[in-house]
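Enquirer: starting from these lines, generate the structure:
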Amino acid sequence: MLKLIKNGEVYNPEPLGTKDVLITGDRIVRVADNIPVPQQEFCEIEVMNVKGLKVVPGLIDPHVHLIGGGGEDGFKSRTPEIRLTDLTTAGITTAVGCLGTDGTSRHMTSLLAKARGLEEEGITSYIYTGSYQFPLQTITGNCRDDIILIDKVIGIGEIALADHRSSQPTIEQFKRITALSRTGGILSNSAGIVHVHVGNGKDGLGYLLEIAKNTQIPIVQFLPTHINRNPDLLDAANEFIEQGGMVDLTTSSTNNPEDKQVPASKAARTLLDQGASADMITFSSDGMGSLPQFDDAGNFIGLDIGSVKSLLKEMQKAVLDEGIALEKALRFVTINVADILKLEDKGQIKEGCMADLTILDEQLNVDSVLARGQLMVNNGEPIVKGTFED
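Expert: Down below sits the predicted model:
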């Protein structure tokens, strides 16, 4: 079947104006000013007239706890698995899964199985190997081998630094992990990215800057996340960006009014005002991850849960509240993520790319979503549900 999306305001993510988009199977085959509707005798074709709506690349979320996370308040605080419609109704067509704090009762094989299940249900999913702790939890016994041999594994993460929940690896241990990840990426033609959870500790981005300065490993090997967790860390991100690194801002936040986290939309505005290029910023949701709160002495005081819906929400706020141009804000959740994760057919609307499209109304709310050419959400309602969803 062909699908023809007509009269949409298309963003690639730069604005292309009013265009038609033709899809065959799971691929975009043409983007043009006007694509005539073929005669029905030619083949079966589905036409969507989206006049007045914005057609943007499907959102990519590079940090989701697909099988849940948490546990900072005991076993009862383990967060649940994500559902397909949690992602699609948030405009997300590609998600990257990670374990997080709990590398004991959560397992890499379970994460891999969940990623494959989401793929069978209709979206694209990848994973990082490892968790907060060192030595890393892996599938094959070696993080490099995981990246080389398992197609869904595109890097290591989220490994924790500058955090009291980290296993406190030495700089030499962390160099070794990074080198293995880079080699795995080179040999498999994948990102081999090291996705780093950065906590509130004073070390901050120190390890990453030192490795980039004193080894042959480039700074783009890292994607540090939670960079907006406090104003000091956000300030420190400037040096990282100046050295050519990309930073990831977390869109989920706690309900604690005393939380020092800077909203991702506001943090992006700050970085841009300080001279950062929009190409150097990504957003991620931390969806289904636990958001624990600790006092200054390290005592647990509360827990919230991350939401994938925050990804679109903070992108909206970046445009509507912070005055960031839509084509720049879209980069944070589309092409920038695709570039650093080496997802070459994602993040754009052009011929040959995967037919992942999110269609937004004037207020940037989700109207429809197509993932790999399949209509998943229509008029804001999911029409494809996960296997065990009601």
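
Enquirer: could you use CA atoms for every contact and neighbour count after this?
Expert: Fine.

Enquirer: distance from the chain centre to stretch 85-104, please.
Expert: In terms of Cα atoms, centre = their mean, to the nearest Å, the centre of stretch 85-104 is set 8 Å apart from its chain centre.

Enquirer: Proceed likewise with the subsequent sequence, for comparison:
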Amino acid sequence: MKILIKNGTIVNHNGSEEANVLIEGDKISKITRECPAADRVIDAAGKLVMPGLIDMHVHFRDPGLEYKDDVISGSETAVAGGVTTCLPMANTRPVNDNSSITRAMIAKAKQRGLIDLLPIGAISQDCKGAKIVEMGDMLEAGCVAFSDDGLPVTDSSVMRQALEYSAHFGSFVINHSEDCSLCHGGVMNEGKVSAILGLKGMASEKEEIMIARDLLLAKKTGGHIHIAHVSSAWSLKLIEQAKREGIRVTCEATPHHFTFDERELMGYDTNFKMSPPLRTQSDVQAIREALKSGLIDAIVTDHAPHNTDDKFVEFDHAPFGILGLQTLVPLTLRLVNEGVIGLEDMVRLCSFNPAKILNLKDKGEIKEGFLADVAIIDPQISYVYDEALNKSKSRNSPLFGKQLTGAAVCTIKSGRVVYEFPNVVA
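Expert: Presented below is the predicted three-dimensional model:
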């Protein structure tokens, strides 16, 4: 089947152009000013034609907690946000710490056929931080990296081993950066706001100390460490120094950490409870500046669905986590509209850099010969993010029921239209 996307603005990491995109089969066959014949023509006038977004950090809760989300609903939620490739974390039940679980996850995603699912395997067996997994077997099964996300690897010798082994296989490690000995039972950022609210805080040093350790271990081993969901200004300073020293480090930030700060918790809304927590205004500003400068390599959602009953409890007892896949585009476009980053930067952070980190050679660009993973984005569309649009089984987002601007109005995966915003695309 041939699909022609006409009249749109093609946005890549290194520039934009007004041109048409011809898709034949699962590949982009031509970028042209002409209008070749096609089985379907999509008029993208006034819209942005971007490479499909690549989310390096999601939680699909499958296997084990499918009432929150599963691979199927997670895939549907992803394409509704313009995301065509997802990396689900390993903290499922049972943990994705062996090749059979990895294969089952991939098979389920392929059966639905909406996204490429590239699992993150656990670093340690059952995420207990004691003994590393059989990395070679898991990579062969389809894993692309390793993380015990949700729990830190506290034993430095285990983390050293993981960095050494992953480097041997040409892979990398993602650690959930927490020194848990600092503040057991913390539920938000430690500071003035936590004191006012009477809630136990989590100091930013809890994150920064673990990042410093992991950077030193990456320096020692030559392994690649990817720092997940950076939330503090000092974390960024450590990463910046490590990059200057030639340490193999990349890092990511989430929309909630560059959009909201700790003051949002003044209403005790558990939908703002996340780990790492929302921090200070100055931390948010530091993240925004690091996105602009290129210090941060990727924007990810850390999409973490929780059933309404899970969150509708006292703040101390609510789980950490926020939905993110369907709010990735509007929150990132806010950065563009506010002049923090440009549209090319958005593609660099959400598509091109993730593809480069993951060595996905035919993704991350609108380019002839590349896989036809495309997100057609309307930067002006205004809508209410509600039950009618939400594809997740959960609704734990403070943006639920709110007016948003900007959305993926059509998502194409491997040459097939897999999502269309209601009443928008012809």
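
Enquirer: buried ones in stretch 132-140 of the first structure?
Expert: Buried positions in stretch 132-140 of the first structure, judged by neighbour count with 16 or more other Cα atoms under 10 Å: 132, 133, 134, 136, 137, 138, 139.

Enquirer: in the second structure, what residue corresponds to the third one?
Expert: Matched to the second structure by TM-score structural alignment, residue 134 of the first structure sits across from residue 129.

Enquirer: where does its match sit, in terms of helix or strand?
Expert: Under the criterion DSSP states H and E, no helix or strand holds residue 129 of the second structure.

Enquirer: check residue 105 of the second structure too.
Expert: Counting by DSSP H and E, residue 105 of the second structure is found in helix 99-112.

Enquirer: kindly report the same for residue 161 of the second structure.
Expert: Element membership of residue 161 of the second structure [criterion: DSSP H and E] is helix 156-168.

Enquirer: same check, this time on residue 50 of the second structure
Expert: Judged by DSSP H and E, residue 50 of the second structure forms part of strand 48-51.

Enquirer: and that strand, which stretch of the first structure?
Expert: Mapped onto the first structure using TM-score structural alignment, strand 48-51 of the second structure spans residues 54-57.

Enquirer: average gap between the matching stretch and the second structure?
Expert: Once the two are superposed, stretch 54-57 of the first structure sits an average of 0.5 Å from its aligned residues in the second structure (mean Cα distance after the TM-score superposition for the first structure).

Enquirer: hmm, who's touching that stretch?
Expert: For stretch 54-57 of the first structure, the external contacting residues (Cα atoms under 8 Å, 6 or more residues apart in numbering) are 8-13, 330, 334, 346-349, 356-362.

Enquirer: circling back: just checking, what packs against the helix holding residue 161 of the second structure?
Expert: Contact analysis of helix 156-168 of the second structure by 3 or more Cα pairs under 8 Å, 6 or more residues apart in numbering; DSSP states H and E lists strand 173-175, helix 205-221 as its packing neighbours.

Enquirer: show me what secondary structure element comes after the helix or strand hosting residue 293 of the first structure.
Expert: Secondary structure assignment for residue 293 of the first structure, by DSSP H and E: strand 290-294. Next along the chain after strand 290-294 of the first structure, taking DSSP H and E as the criterion, comes strand 300-305.

Enquirer: so for that next one, what gets flagged as buried?
Expert: The neighbour-count check on strand 300-305 of the first structure (16+ other Cα under 10 Å) flags 303, 304, 305 as buried.

Enquirer: ditto for stretch 413-421 of the second structure
Expert: Those would be 413, 414, 415, 416, 417, 418, 419, 420, for stretch 413-421 of the second structure by 16+ other Cα under 10 Å.

Enquirer: can you pull out the helices in the second structure?
Expert: 71-80, 99-112, 135-141, 156-168, 192-197, 205-221, 233-244, 255-259, 281-293, 308-311, 328-337, 343-347, 353-357 (DSSP state H).

Enquirer: pick the most deeply packed of the ones you listed.
Expert: helix 71-80 (a mean of 25; mean count of other Cα atoms under 10 Å).

Enquirer: which secondary structure elements does that helix sit against?
Expert: helix 99-112, strand 403-413, strand 416-420.

Enquirer: mind running it again at 10 Å?
Expert: Helices and strands touching helix 71-80 of the second structure, as assessed by 3 or more Cα pairs under 10 Å, 6 or more residues apart in numbering; DSSP states H and E, comprise strand 53-58, strand 83-88, helix 99-112, strand 116-117, strand 403-413, strand 416-420.

Enquirer: may I see those arranged in JSON lines, with distance to residue 142 of the second structure as well?
Expert: Output for those, formatted as JSON lines (distance: least, Cα to Cα, whole Å):
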{"stretch": "strand 53-58", "distance to residue 142 of the second structure": "15"}
{"stretch": "strand 83-88", "distance to residue 142 of the second structure": "11"}
{"stretch": "helix 99-112", "distance to residue 142 of the second structure": "7"}
{"stretch": "strand 116-117", "distance to residue 142 of the second structure": "9"}
{"stretch": "strand 403-413", "distance to residue 142 of the second structure": "19"}
{"stretch": "strand 416-420", "distance to residue 142 of the second structure": "23"}
